[in-house]
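Asks: below are the sequence and a predicted model; questions follow.
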Amino acid sequence: MREVWTDRPGSIAELRSALAEALDGGRTVLPLASGSEGLLTAMAPEEPVEPGTAVIIATSGSTGEPKGVLLSANALLASATATHTRLGGPGHWLLATPAQYIGGLQVVVRTLIAGTELAVLPPGGFRAEKFAEAAADILRADGPRYTALVPTQLTRLLDAGGPGLAAARAFDAVIIGAAATSAGLRERAAEAGVAIVPSYGMSETASGCVYDGVPLDGVTVEIAGDGRVLIAGPVLAHGYRLRPDLTAQAFADGWFRTGDRGELTGGRLTVLGRIDDLINTGGVKVSAAAVERALGAVPGVREACVVGVPDQEWGQLVAAAVVREGGGPSAEDLRAAVRAALGAPAVPKRFEFVEALPLRGPGKVDRQAVTARFSGASPQA
């Protein structure tokens, strides 16, 4: 392998330069955060790079197994171009998420093809005042101004108000990705005047490829017989690093088989949850994502993660970790809401109220960590 970039302070300019070279047929870029020696080793840097690879995105995905997603220059450029077309033309961007992940890296690519300014949020925890400071210069620039955030970052801006929220309002579009945007968060953003664009995609699709339910130009979405979301188009990766077996499973006949369930209504995609998120409780299959949506619709619920916990009697119990605003609602309130929305089998038998959900990557909930929290726990009233 010929290029490794890490997130050393001040090195975004180095990444931008390396990406420009890679997009022009030069050295492959493997963006990694400092301290990612394990991921670097898993990418086998001593082995030759697969032909046609401009960028390798190292990811542990939802399974925790390291994988290297192989992206060509054509895929990256197709995604960036289609994004600008959908949003309203090339613009200036604020990089507010880590550049080793596809969502952040594509922000850099978009400024390269547009020849526009790139502002960068300084390292450290996300704070509304720092967001406002980082955005100041490009918000004074001519032309469209964009940024991309994860739901947690948007929530913090809405909570903080003040200069951070004012800056968010000033962007022509704020892409929300990496995790689902709840109905409650959509409503809060609309009420606050923030022009959000919820997106769906992954490293294998060179970042978001469906914006607010509608595929980008050139992208086709279909639903397989088992409810799985299938994606085709020029944005697709061409496989996984040194894993022809995984490549053959996921990529076939021009389609990428995602791990998500969905439905198409009038050409608009709704993602229903992971293929493997079904909880078999007492012989009834319950969608964890559906329970999360029901919980998220209850006033006072900020976030929720629902998992299946092994149980001798039921096979699996439905368990929910919930982040609340203030002191309510109670577990019984939440049970009643889920029962009304989805029926008795979907009602969580265990609740745990937490300050925040554990994360893996930018905005992605670590479901394995949530499941571990319930090990040995007893039902909470």
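Replies: Alright, I've got the coordinates. Numbers count the residues shown, from 1 in each chain.
Asks: C-alpha from now on. contacts and neighbour counts both.
Replies: OK.
Asks: can you pull out the helices in the stretch 201-350 of the chain?
Replies: Under the criterion DSSP state H, counting those that start in this stretch, helices of the stretch 201-350 of the chain are mapped to 244-250, 288-296, 331-342.
Asks: next one for the comparison:
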Amino acid sequence: MKLEPVVGDDPREILRGLRGALHGAGPALGLGLVDGLPAEVPAGTAVVVTTSGSTGVPKSVVLSRDALTSSALATADRIGDGAWLLALPPSYVAGLQVLVRSLVGDREPAILSGAFTPQAFAAAALMMVSTSHGERIPTFTSLVPAQLSKLLDAAEHDSAVLAALRSFETILIGGQALPAATLERAETAGARIVRTYGSTETSGGCVYDGVPLRGVQVRIDHGEVQVAGPTLAEGYLGAGATVVATPPAGDGATGGTSGRAAPAVFLRAADGTRWYRTGDAGLFDDGVLRVRGRIDNVIVSGGINVSLDRVERIVRGIPGLALAVVVGVPDERWGEASVVVASRGEALRRSEAVQLEEARAAVGAEIGAHARPSRLVLVDELATLPSGKPDREAIRRAVLALH
């Protein structure tokens, strides 16, 4: 079937195209596309979402009608059915799923137009209030932590924003970890929050408050979170290639038609179950999934992936920080932030404030403002492993203990 690129981020245009794609009457939609993708995609494809992974290299994820619909139905099974407000870009999977859920539930979504502001959000939310057969229709929305934080700030002095937050049956929060302090503020304000975990490859959130949705399986393999179920993507599109899907375990074949080795992301177990390797470290605590960050040392700051290894390499080029270690810590505004930790004896050869500003400038110039470290912490001695390498987890715990 044909792939039709969607230029821009117009939610109404995407909604129109998505309606045809989900029903099989129209072409598959290409969101956030890069050059070089094929004009034809596998039958059953609804959307191809191009997004950047932990390395910043674009990945074009193939999502089928069945996967998107399964996700929407599983969400309704968990939190209920009702009307949805779109407050996220529809070209990203969280925003896209708001539209999918609306179409599957046969309801027109409310759409927040223009820049996100608490006042615009409140106006859109309060206009959604309606009834059917004398009963109020539940309303839902999906946000990222930075949006929720902005709304909570405004709600302290704006009764309309507070009323809007309280009006939703459920507010899904995803995209990055939600700081405990922000969750507590939201609950105190009367907002009903559900934390979601997932990715584009899982058709969006597939684990709600640590519990997988109906039909979704989650396992921990060598410390890595892996997901199976009907919401999984078909694989990836590459330049000149068809869907790249990892072959069964033990099979050294390549996927697609480009001759490139398939990335070991989608695996098929001996029993036929297809698993997605998330790259996240996690564990189960009394049956609840706890995600502990990226195995590949990547944080998500403000919804953007930041490689701590890359930040560290740049920081170590600053005089006095040659042996510094960069760790990720929770951040109330951005979800996560990077902190530079250095030995006091090494770092005090120059001004601490100057070093931090030089590090921030260098990282900002090479990666971008979103990756700039938030602080410089000086310690008497950096913790190390028996091998002599930095004990990053111990260093991270030490930084957290400072709070």
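Replies: Perfect, I can see it now. Quantities reported herein were computed from a predicted structural model and do not represent experimental measurements.
Asks: spatially central residue in the second structure, please.
Replies: Gly175 (3.0 Å; Cα atoms, centre = their mean).
Asks: assumed that one was part of a helix.
Replies: No. Gly175 of the second structure is assigned coil when assessed by DSSP: H, G, I helix; E, B strand; the rest coil, not a helix.
Asks: list the residues that contact it.
Replies: 94, 144-145, 197, 303 (Cα atoms under 8 Å, 6 or more residues apart in numbering).
Asks: of these - the most surrounded one?
Replies: Highest neighbour count within these, by other Cα atoms under 10 Å: Ala94, with 27 neighbours.
Asks: that one corresponds to which position in the first structure?
Replies: Mapped onto the first structure by TM-score structural alignment, Ala94 of the second structure lines up with Gly103.
Asks: got the contact list for the spatially closest residue to that match that is not a sequence neighbour?
Replies: In space, and not counting its chain neighbours, Gly103 of the first structure is closest to Ser207: 5.4 Å by Cα to Cα, 6 or more residues apart in numbering. Contacts for Ser207 of the first structure (Cα under 8 Å, 6+ apart) come out as 79, 102-103, 106, 200-201.
Asks: okay, and stretch 169-181 of the first structure goes to which residues in the second structure?
Replies: Stretch 169-181 of the first structure maps onto residues 166-178 of the second structure, going by TM-score structural alignment.
Asks: span of the matching stretch from start to end?
Replies: 18 Å (Cα to Cα, to the nearest Å).
Asks: quick one: it to chain centroid distance?
Replies: 13 Å (Cα atoms, centre = their mean, to the nearest Å).
Asks: one step back: now the contacts of Ser207 of the first structure as TSV including secondary structure?
Replies: Below are the contacts of Ser207 of the first structure laid out as TSV (three-state DSSP):
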residue	secondary structure
Ser79	helix
Ile102	helix
Gly103	helix
Gln106	helix
Tyr200	strand
Gly201	strand
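Asks: may I see those residues organised as TSV, with distance to Gly26 of the first structure added?
Replies: Shown next, in TSV, are the contacts of Ser207 of the first structure (distance: Cα to Cα, whole Å):
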residue	distance to Gly26 of the first structure
Ser79	19
Ile102	19
Gly103	22
Gln106	18
Tyr200	29
Gly201	26
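Asks: and these, which two are furthest apart?
Replies: Gln106 and Tyr200 (13.9 Å; Cα to Cα).
Asks: Val49 of the second structure touches Leu31, doesn't it?
Replies: Yes. In this structure, Val49 of the second structure is within contact of Leu31 by Cα atoms under 8 Å, at 5.0 Å.
Asks: overlap in contacts of the two?
Replies: Both Val49 of the second structure and Leu31 are in contact with 91-92, where contact means Cα under 8 Å, 6+ apart.
Asks: measure Thr117 of the second structure to Phe168 of the second structure for me?
Replies: For Thr117 of the second structure relative to Phe168 of the second structure (Cα to Cα), the value is 17 Å.
Asks: comparing these two, which residue is more hemmed in?
Replies: Taking other Cα under 10 Å, Thr117 of the second structure and Phe168 do not tie; Phe168 has more neighbours (24 against 14).
Asks: and the residue lying closest to Arg372 of the second structure once chain neighbours are set aside, what does it touch?
Replies: Leaving aside its sequence neighbours, Arg372 of the second structure sits nearest to Arg360 (Cα to Cα, 6+ apart; 4.9 Å). Listed by Cα under 8 Å, 6+ apart, the contact set of Arg360 of the second structure reads 372-374.
Asks: mind listing residues that contact the longest strand seen in the second structure?
Replies: Assignment by DSSP state E gives strand 274-285 as the longest strand of the second structure. With contact meaning Cα under 8 Å, 6+ apart, strand 274-285 of the second structure is reached by 201, 220, 223-229, 232, 264-269, 289-296.
Asks: try 7 Å
Replies: With contacts defined as Cα atoms under 7 Å, 6 or more residues apart in numbering, strand 274-285 of the second structure is touched by 220, 223-228, 265-268, 289-296.
Asks: can you pull the buried residues of it?
Replies: Buried residues in strand 274-285 of the second structure, counted by 16 or more other Cα atoms under 10 Å: 274-283.
Asks: looking at those residues, which is nearest Arg101 of the second structure?
Replies: Among those, and counting by Cα to Cα, the member closest to Arg101 of the second structure is Tyr276, at 22.9 Å.
Asks: looking for the alignment partner of that closest one in the first structure.
Replies: That one, Tyr276 of the second structure, aligns with Phe256 by TM-score structural alignment.
Asks: show the end-to-end separation of stretch 179-188 of the first structure, please.
Replies: 17 Å.
Asks: please name the nearest non-neighbouring residue to Ala369 of the second structure.
Replies: Nearest to Ala369 of the second structure is Val363, by Cα to Cα, 6+ apart, at 7.5 Å.
Asks: brain fart, Gly208 of the first structure
Replies: Gly208 of the first structure sits nearest to Gly201 (Cα to Cα, 6+ apart), 3.9 Å away.
Asks: what's the distance between the one you found and Glu47 of the first structure?
Replies: Distance, Gly201 of the first structure to Glu47 of the first structure, by Cα to Cα: 28 Å.
Asks: residue farthest from the centroid of the first structure?
Replies: Using Cα atoms, centre = their mean, the residue of the first structure lying farthest from its centre is Glu313. It sits 35.2 Å away.
Asks: which residues touch Glu4 of the second structure?
Replies: Per Cα under 7 Å, 6+ apart, neighbours of Glu4 of the second structure: 27-30.
Asks: now the first structure: which of these match?
Replies: Shared with the first structure under both residues aligned by TM-score structural alignment, their matches' Cα atoms under 7 Å, the contacts from those are 27-30.
Asks: one step back: want to throw the buried residues of strand 274-285 of the second structure into a markdown table with distance to Ile314 of the second structure?
Replies: Below are those laid out as a markdown table (distance: Cα to Cα, whole Å):
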| residue | distance to Ile314 of the second structure |
| --- | --- |
| Arg274 | 38 |
| Trp275 | 35 |
| Tyr276 | 32 |
| Arg277 | 29 |
| Thr278 | 27 |
| Gly279 | 24 |
| Asp280 | 24 |
| Ala281 | 25 |
| Gly282 | 28 |
| Leu283 | 32 |
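Asks: right, I'll call it a day here.
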